[in-house]
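1. What follows is a predicted structure for the sequence shown.
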Amino acid sequence: MIKKERGNENLKDKIGIFLSILMIMCLFVVTAERSGFAQVVVQKADMPTKRTIHASCVINGIIYVFGGYPPIASVEAYDPSTDKWTKKADMYFARAGSAVCEVNGIAYAIGGWGNGQYLSSIEAYEPTTNTWTRKADMSTPRGYLTASVVNGIIYAIGGYRSGPVGEVEAYNPSTNTWTKKADMPTPRYGLTSAVVNGLIYVIGGAIGSSGANPVDVLEIYDPSTDKWTKKTVPLYHSWGSACVIDNLIYLVEGAISYSMVYDPATDVWRQLTDKYTITDGNTCNVINRKIYVIGG
């Protein structure tokens, strides 16, 4: 059964205004140096569909992009080797502000906002057959969440329902079951996350009801102990994305005008040297040490 909760129409409208409804099709590629600074920025073939607050993941060297705002069900795949996009099978549900993770070659689309409601549904995409399968719902409907994978388990973190939430649930694809985990200390939405050495780094987000009000919060979740550690970020950040190269976390713009790189080993943040135009609601993925920044 699909669990849904009637959404906050005012929040939906305000988020649209805050993001300027500026849905772009651009795909940028950023080549990273080992020092942690961007080296080269190249624009690639645009997506066929304009979208923002979408989700994306990499499967076997192909980037798959899912949904977006206003809520849509469309899926498109980008092949870096040919610089071409391909239309794929639509999701069962139109989703904006969902989270997508890859486990064993399958993409799992989780939660989001669609049809005027926050969603608890999850569906799995099999690229080899271009088909979708319904999976067990989360216990709590929510949108504008983040999710990360550690040891084959998907952790769905935070988001928005009737307000910002700090809920964490773990999904095991092998058993198709969810397990409640320790809440994130700071409830928030429009946040992003990345994994380094088995720890989930949850960065930024918003706490107000307008889609703005970004926070300077970094909270680190250890799945092995089900505990959180709190730190700060030297900027207020929301509606951006994060990815990892060489155990460095690249924080790609959002509601700020520049990107950052974070070294968890030294707890040091640095601003990226190259300037490029990326808007709110983007996603980023890594293939062969290149960061692909999509939409927004």
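-> All right, it came through fine.

2. C-alpha from now on. contacts and neighbour counts both.
-> Will do.

3. now Lys44, nearest residue through space, not along the chain?
-> Nearest-residue entry for Lys44: Leu27, 5.3 Å, with adjacent residues in sequence omitted and distances by C-alpha to C-alpha, 6 or more residues apart in numbering.

4. what about that neighbour, neighbour count?
-> For Leu27, the count of nearby residues is 21 (other C-alpha atoms under 10 Å).

5. Where does the nearest residue to Pro185 once chain neighbours are set aside fall, secondary structure wise?
-> Spatially, and ignoring its direct neighbours in sequence, Pro185 is nearest to Gly166 (6.6 Å; C-alpha to C-alpha, 6+ apart). Element membership of Gly166, judged by DSSP states H and E, is strand 164-172.

6. these two touch, right, the residue nearest to Lys44 and Val293?
-> Yes: look at Leu27 against Val293 with C-alpha atoms under 8 Å: they come within range, at 5.7 Å.

7. got a list of what the residue lying closest to Ala38 once chain neighbours are set aside touches?
-> Sequence neighbours aside, Ala32 is the residue nearest to Ala38 in space, at 4.7 Å (criterion: C-alpha to C-alpha, 6+ apart). For Ala32, the contact set (C-alpha atoms under 8 Å, 6 or more residues apart in numbering) comprises 38-40, 245, 289-291.

8. this is the comparison structure:
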Amino acid sequence: MNGKIYVAGGFTRNVHMGALDVAFEYDPASDTWRTLTPMKSPRGSVGVAALNGKIYAIGGRGVDTVTVSTHEVYDPATNKWSDRAPLPKARDHLAVIAVDGRIHAIGGRFNATVDNTGMHDVYDPTTNSWKSAAPMPTPRSAMAVTLYRGLILLAGGECNKRKTFIENEGYDIKADRWVSLAPMATGRHGFRAVTLGDLAYFAGGAAGCGGGEVSDTLLTFSLP
């Protein structure tokens, strides 16, 4: 956002221990980091999205290792965090993305990986309210998300019978429906995605549940 990268929250050790309230801003032009006002609530595995010049930090897991529905927004103009309407149900490892003036919070887990959900909640900042949208067909957590040709792509995740997911599903925003797309060759979780031009890129991740078998591969996905 505004040519900078924002980071919020995190853990200091496994598993889900030492939740942090920290926030940082990275400026690629000067290759420098700046410490921002910390979040009001320490959280790791939090979903973060940028919308209308502000940073939204949604859900996550607190210092007691319990998932939360906390929702805060950061305003760079004031360097302050404010509370917003909480998630309808607490969860972490969810995918969060801003599209067309709203924020989509998809999937995640209520507690352990066996508690994955396909919940799909949409936040409207103009009314400070949430509404439900079509749920993700394959409940999972720690997926990669990106907007590609009008579809919100959700790839990978953990964990399916002790294996990471290979699924790649796309949400059609206008039709409020999901489509199944070409799966990844091997499953992974805890990775990130970005769209550049006609390709969606998926980088890194872990092939094993819980962080094992860390990968350095870069995958691309495209539609005809």
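-> Now that the structure is in, tell me what you want to look at. As the structure is a computational prediction, the values presented were derived from the model and not from experiment.

9. circling back to that earlier point, could you check the distance from the residue nearest to Lys44 of the first structure over to Ile294 of the first structure?
-> 5 Å (C-alpha to C-alpha, to the nearest Å).

10. ok, back up a step: translate the residue nearest to Pro185 of the first structure into the numbering of the second structure.
-> Aligned against the second structure by TM-score structural alignment, Gly166 of the first structure finds its counterpart in Gly118.

11. So that match is in contact with Phe110, correct?
-> No: using C-alpha under 8 Å, Gly118 of the second structure makes no contact with Phe110, being 10.9 Å away.

12. the more surrounded of the two?
-> Using other C-alpha under 10 Å, the more surrounded residue of Gly118 of the second structure and Phe110 is Phe110, with 22 against 19.

13. any idea how far that one is from Ser45 of the second structure?
-> Counting by C-alpha to C-alpha, the gap from Phe110 of the second structure to Ser45 of the second structure is 12 Å.

14. ok, now which ones touch whatever residue of the first structure lines up with Gly157 of the second structure?
-> In the first structure, the residue matched to Gly157 of the second structure (TM-score structural alignment) is Gly205. Applying C-alpha under 8 Å, 6+ apart to Gly205 of the first structure gives the contacts 188-192, 214-215, 217, 237-239.

15. Same question for Asp121 of the second structure.
-> Asp121 of the second structure sits next to 87-88, 104-106, 130-133 when contact means C-alpha under 8 Å, 6+ apart.

16. if we go to 10 Å?
-> Applying C-alpha atoms under 10 Å, 6 or more residues apart in numbering, one finds that Asp121 of the second structure lies in contact with 87-89, 96, 103-107, 129-135.

17. same thing with Thr117 of the second structure?
-> 91, 94, 106-110, 135-141.

18. Repeat that for Trp178 of the second structure.
-> Here Trp178 of the second structure is in contact with 134-137, 151-153, 169-172 (C-alpha under 10 Å, 6+ apart).

19. Name the nearest residue to the residue nearest the centre of the second structure, sequence neighbours excluded.
-> Using C-alpha atoms, centre = their mean, the residue of the second structure that lies closest to the mean C-alpha position is Ala95, 3.0 Å off. Closest residue to Ala95 of the second structure apart from its sequence neighbours, by C-alpha to C-alpha, 6+ apart: Ile106 at 5.1 Å.

20. for the alignment partner in the first structure of that neighbour, helix, strand, or coil?
-> Using TM-score structural alignment, the partner of Ile106 of the second structure in the first structure is Ile157. Here Ile157 of the first structure is recorded as strand under DSSP: H, G, I helix; E, B strand; the rest coil.

21. now stretch 32-40 of the second structure: which residue numbers in the first structure?
-> Alignment of stretch 32-40 of the second structure against the first structure: residues 84-92, by TM-score structural alignment.

22. helix, strand or coil for Gly208 of the first structure?
-> Secondary structure state of Gly208 of the first structure, per three-state DSSP, is coil.

23. My read is that it contacts Gly159, right?
-> No: assessed by C-alpha atoms under 10 Å, Gly208 of the first structure is found out of contact with Gly159, at 11.9 Å.

24. Spit out the residues that contact the two alike.
-> In contact with both Gly208 of the first structure and Gly159: 188-189, using C-alpha under 10 Å, 6+ apart.

25. out of these two, which sits in the busier spot?
-> Using other C-alpha under 10 Å, the more surrounded residue of Gly208 of the first structure and Gly159 is Gly159, with 31 against 15.

26. That one and Pro187 touch, don't they?
-> Yes: with contact defined as C-alpha under 10 Å, Gly159 of the first structure reaches Pro187; the gap is 7.6 Å.

27. which non-adjacent residue is nearest the corresponding residue of the first structure for His71 of the second structure?
-> Matched to the first structure by TM-score structural alignment, His71 of the second structure sits across from Ile122. Spatial nearest neighbour of Ile122 of the first structure, chain neighbours left out: Ile110 (4.6 Å); criterion: C-alpha to C-alpha, 6+ apart.

28. Could you do Val65 of the first structure as well?
-> Counting by C-alpha to C-alpha, 6+ apart, Ser56 is the residue found nearest to Val65 of the first structure once chain neighbours are left out, at 4.3 Å.

29. for that neighbour, what are its contacts?
-> 63-67, 75-77, 98-102, 107, 109, 282-285, 294.

30. what about it, helix or strand, and which?
-> Per DSSP H and E: strand 55-59 holds Ser56 of the first structure.

31. Pull out the buried positions in that strand.
-> 55-59 (16 or more other C-alpha atoms under 10 Å).

32. same question, stretch 37-44 of the second structure
-> 38-39, 41-44.

33. how about the residues you listed in TSV, adding distance to Ser222 of the second structure?
-> TSV is the format used below for the buried residues of stretch 37-44 of the second structure (distance: C-alpha to C-alpha, whole Å):
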residue	distance to Ser222 of the second structure
Pro38	38
Met39	37
Ser41	39
Pro42	37
Arg43	34
Gly44	32
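
34. possible to save the residues you listed as CSV with distance to Met184 of the second structure and secondary structure?
-> Formatted as CSV, these follow (distance: C-alpha to C-alpha, whole Å; DSSP: H, G, I helix; E, B strand; the rest coil):
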residue, distance to Met184 of the second structure, secondary structure
Pro38, 37, coil
Met39, 35, coil
Ser41, 36, coil
Pro42, 34, coil
Arg43, 30, coil
Gly44, 27, strand
